[in-house]
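Engineer: task: produce atomic coordinates for the following.
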Amino acid sequence: MLMTCEGIYSYYSEIIKRNNHIQNEMFEKYNVKRGLRNADDTGVLVGLTEVGDVHAYIMDEGEKIPVEGKLRYRGIDIYDIVEGFISENRLGFEETCYLLLFGELPNKQQLDEFSQLLGSKRTLPDYFAEDMILKAPSKDIMNKLARAVLASYSYDENPDDTSIENTLRQCIELIARFPTMVAYGYQAKRHYHDRQSLFLHSPRPELSTAENILHLIRPDSTYTRSEVEILDLLLVLHAEHGGGNNSTFATRVVSSSGTDTYSAIAAAIGSLKGPKHGGANIKVMQMMENIKANVKNWSDEGEVSDYLVKILKKEANDGSGLIYGIGHAVYTLSDPRAVLLKRKAEELAKETGNEEEYNLFTTIERLAPEVFAKVKKSDKVVSANVDFYSGFVYKSLGIPVELYTPLFAIARIAGWSAHLLEEHINGGRIIRPAYKNVKGKIPYKPLKDR
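Structural biologist: Below you'll find the model as predicted:
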């Protein structure tokens, strides 16, 4: 008697699990760097870069000493970059893209010309929206974005040329078009899956990236200067994070094979979608909704702390045992992106009358490290990361949850592009780590003897 389809996959899943489980002791025996991490949780050094630098601790005689986090784009501190454009009352994402791509800050003429170049490339190719976005709407905008990037190969007259000149052209076009691809993917999802009206605004070349995003995703295309400035800051903070983060490493790994730009960037999008990477801001907001529903008095630190204990013990929220947005693979005492974003989050909370929820965020940020140390009996230093406040800011801007991670991609395409170009210039060899087979030899059995 044949099993149901569901039964078949369940049956085969158990076989797969049984025949693919490797004991933890084997990883220890062969000193495997799981997750490309050393035993002290530092990253395995696999390359060199001049694009971005993440500094979160110092090593002293083999001991990891926590320090305040630093993030530098092309050697320039992120605090100085942000202070630079905010003090001059202008937006910073286009300048940041230029810095990451070309390795130096632009003068006014260079910045104006580069911004105009991006503006001229924002419109998608003829019939692209109809054929590649609207005809196959996706419930997840990240999957739609990846498909749109891969489809761009078919609209490129010279897609496989990996020269620096051609790769740069492709990267600039993708940086310019990501907001349009994301916005149209979102509008298609709203229309075909959520049964809402369809709004497809044309991108406006004179607008910045942040302005175009709000123009494209909102039915009435309206926005305030304050909203644009906050979204622009988010883009700047998410634009780059060194070569070791998962999606950037994916870009370099895939591009090292000599494949085309679109394949490498699509792989990065697939990586960023994951809840352990770019999808973490959604997890934070889902957790916060759970906390708000189960903690009666948000100002009672004892009650908040008790619920955080339940989360860590896998007795609350999604059962993962994680306080999302707290802790980072690299940062220890602080994440500079979270520090900068927290300032804006406070301003936004006051403007929108959402101070009570903001105070709950700050309470959790303050209590979580203590609760973590107590429950986990660990001396690991943890602090809020950028995902902890980014979701709050997006929500305050009225941006739908399904756009949180795509907005991350709109920003990070700048960093991916810079690393892709650097890999083409300096890589030379396909990235190919080793895996040791520990199965051993097994004789083949004839069918009649099985």
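
Engineer: CA only for contacts and neighbour counts going forward, please
Structural biologist: Noted.

Engineer: show me what counts as buried in stretch 192-205.
Structural biologist: Across stretch 192-205, burial judged by 16 or more other Cα atoms under 10 Å covers 192, 199-201, 203-205.

Engineer: quick check: end-to-end length of that stretch?
Structural biologist: 28 Å (Cα to Cα, to the nearest Å).

Engineer: same deal with stretch 241-248?
Structural biologist: Where stretch 241-248 begins and where it ends lie 8 Å apart, using Cα to Cα.

Engineer: I'd like the structure of this one too, to check against the first:
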Amino acid sequence: MSQQLETINYIDSSLYKKYDVKRGLRNSNGTGVLVGLTNIGAVEGYKIDENKNKVPIKGKLYYRGYEIQDLVKSYIAEDRFGFEEVTYLLIFGELPTKSQLNSFKEYISKKRELPPDFARDMILTTPSRSIMNKLARSVLALYCYDENPDDTSITNVLRQSIDLIGYFPALLAYAYQAKSSYFDNKTLHIRNPLPELSTAENILRMLRPHGKYTDLEAKCLDICLVLHAEHGGGNNSAFTIHLVSSSGTDTYSAISAGIGALKGPKHGGANIQVIKMIKDLKANVKDINDHKAVDEYLIKVLKKQANDKSGLIYGMGHAVYTLSDPRAVLLKGLAKKLAENTDHVDDYLLCEYIEERTEELYEQVHGTRKTMCANVDLYSGLVYTLLNIPHDIATPLFALARLSGWAAHRIEELSSGNKLIRPAYMSVAEKKEFVPLSKREPFSLKDFLNRTK
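Structural biologist: Coordinates of the predicted model:
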């Protein structure tokens, strides 16, 4: 039956070229099709020359016009948490004063506690093997706890967005604890979030059995959240937020749709794929410092003979960035510091070696040169591992961070979009004459498959 469905839904790839279809909303040179404008985030990874060719450049990422590197460096230099400030920046469009930031953090802190009995009724009694699935369901369930859920005025959507940003650490932690207890037979540890703690601190406190963490660990996780908070309007989940919001639907439906998009292994789920690949590499390479053996493994991966046989070295390459991913550059420094403090320098050096060798090995296997830089997933996977964060929390943490950007994009769409997003699909199906039920021939899968060859 599955083969039958694949056959009747097959579309000849030549038709896409014939009708100039922008598959994946991308042009033939790999650039994205321009479908909207945004003031929120900007991603720069290449330039277009006079011949309309892509010219690789060092990657840059901007939040409301501020370069991400400047933001992160300021948080490190001032030894303070930055995620709450970045959230304010993305939503309100400007950097807050000290008093504005304190007021914003105080407001969020009042939203750390979930509604009465929500954790018990919606999370603990109905656990899921997938934390992302549980996050999406929890967001949808919060609709029922909102006295004014369908009001799409900017004031109300702002209130709903900040509520969700406040709730998310508890949603994530409780979903993980429920899953661990129910499916993994681990002890259930439920702690209330503390209003005086940052987002990163509350996450570590509620995730860990002992509830303890170091300042370095919390600050490192905070930087991860900052780097994942926004990535322009064209990434899959942000575009999903724009798409769904353009229909006029409620905030909870829009955000849960964004979570569903991020859950996919081609989007937010890629960080887990990096972690799995490194685990498989270690299982098949006796000494990760043996570069020849690592090369042999990576070549097998590229030839679809190792790991998940996808032919992909996860953590390498990006749809926009060419010479470098600024998030990966910043995380690389963070990973090195963590590795040195946790005696895992060999793991850091392994990721660094994968970054250095992939482009050359790709050319060796495929015979063509392809510009590939390390993307954010290569080093975020290592950072999460060094922070002892469970692997199935990696993508949910991405969602928690990206919620800030999603909220900003939803408000932007409701403020300036004012048009239902509806791209066109051309039908290439044959026209058929209707056959009455009494005259239809008995269905034969074999005959059907022979007819459609």
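
Engineer: so which of the buried residues of stretch 192-205 of the first structure comes closest to D449 of the first structure?
Structural biologist: Closest approach to D449 of the first structure among these (Cα to Cα): Y192, at 54.0 Å.

Engineer: excluding its backbone neighbours, what's nearest the closest one?
Structural biologist: Spatial nearest neighbour of Y192 of the first structure, excluding adjacent residues (Cα to Cα, 6 or more residues apart in numbering): P137 at 6.9 Å.

Engineer: name the element the aligned partner of the one you found in the second structure belongs to?
Structural biologist: By TM-score structural alignment, P137 of the first structure lines up with P127 in the second structure. Here P127 of the second structure sits in a region with no helix or strand, counting by DSSP states H and E.

Engineer: can you report how many residues neighbour P127 of the second structure?
Structural biologist: Using other Cα atoms under 10 Å, the number of residues around P127 of the second structure comes to 21.

Engineer: pull the contacting residues for it.
Structural biologist: 134, 175, 178-179, 182 (Cα atoms under 8 Å, 6 or more residues apart in numbering).

Engineer: tell me the contacts of the equivalent of A409 of the first structure over in the second structure?
Structural biologist: Matched by TM-score structural alignment, A409 of the first structure corresponds to A399 in the second structure. Residues counted as contacts of A399 of the second structure (Cα under 8 Å, 6+ apart) are 259, 262, 268.

Engineer: how many residues are close by the second one?
Structural biologist: L262 of the second structure: 25 surrounding residues under other Cα under 10 Å.

Engineer: please identify the helix or strand for the aligned partner of it in the first structure.
Structural biologist: L262 of the second structure maps onto L272 in the first structure when the alignment is built from TM-score structural alignment. Using DSSP H and E, L272 of the first structure maps to helix 261-273.

Engineer: of all residues in the first structure, which one is nearest the centre?
Structural biologist: By Cα atoms, centre = their mean, the mean C-alpha position of the first structure lies nearest to G278, the distance being 2.8 Å.

Engineer: hey, where'd the helices end up in the stretch 1-150 of the first structure?
Structural biologist: 5-20, 24-29, 78-87, 93-102, 108-120, 128, 141-152 (DSSP state H, counting those that start in this stretch).

Engineer: what does the stretch 201-350 of the second structure give?
Structural biologist: Using DSSP H, counting those that start in this stretch, helices in the stretch 201-350 of the second structure cover 215-228, 236-245, 251-263, 270-284, 291-302, 326-342, 345-366.
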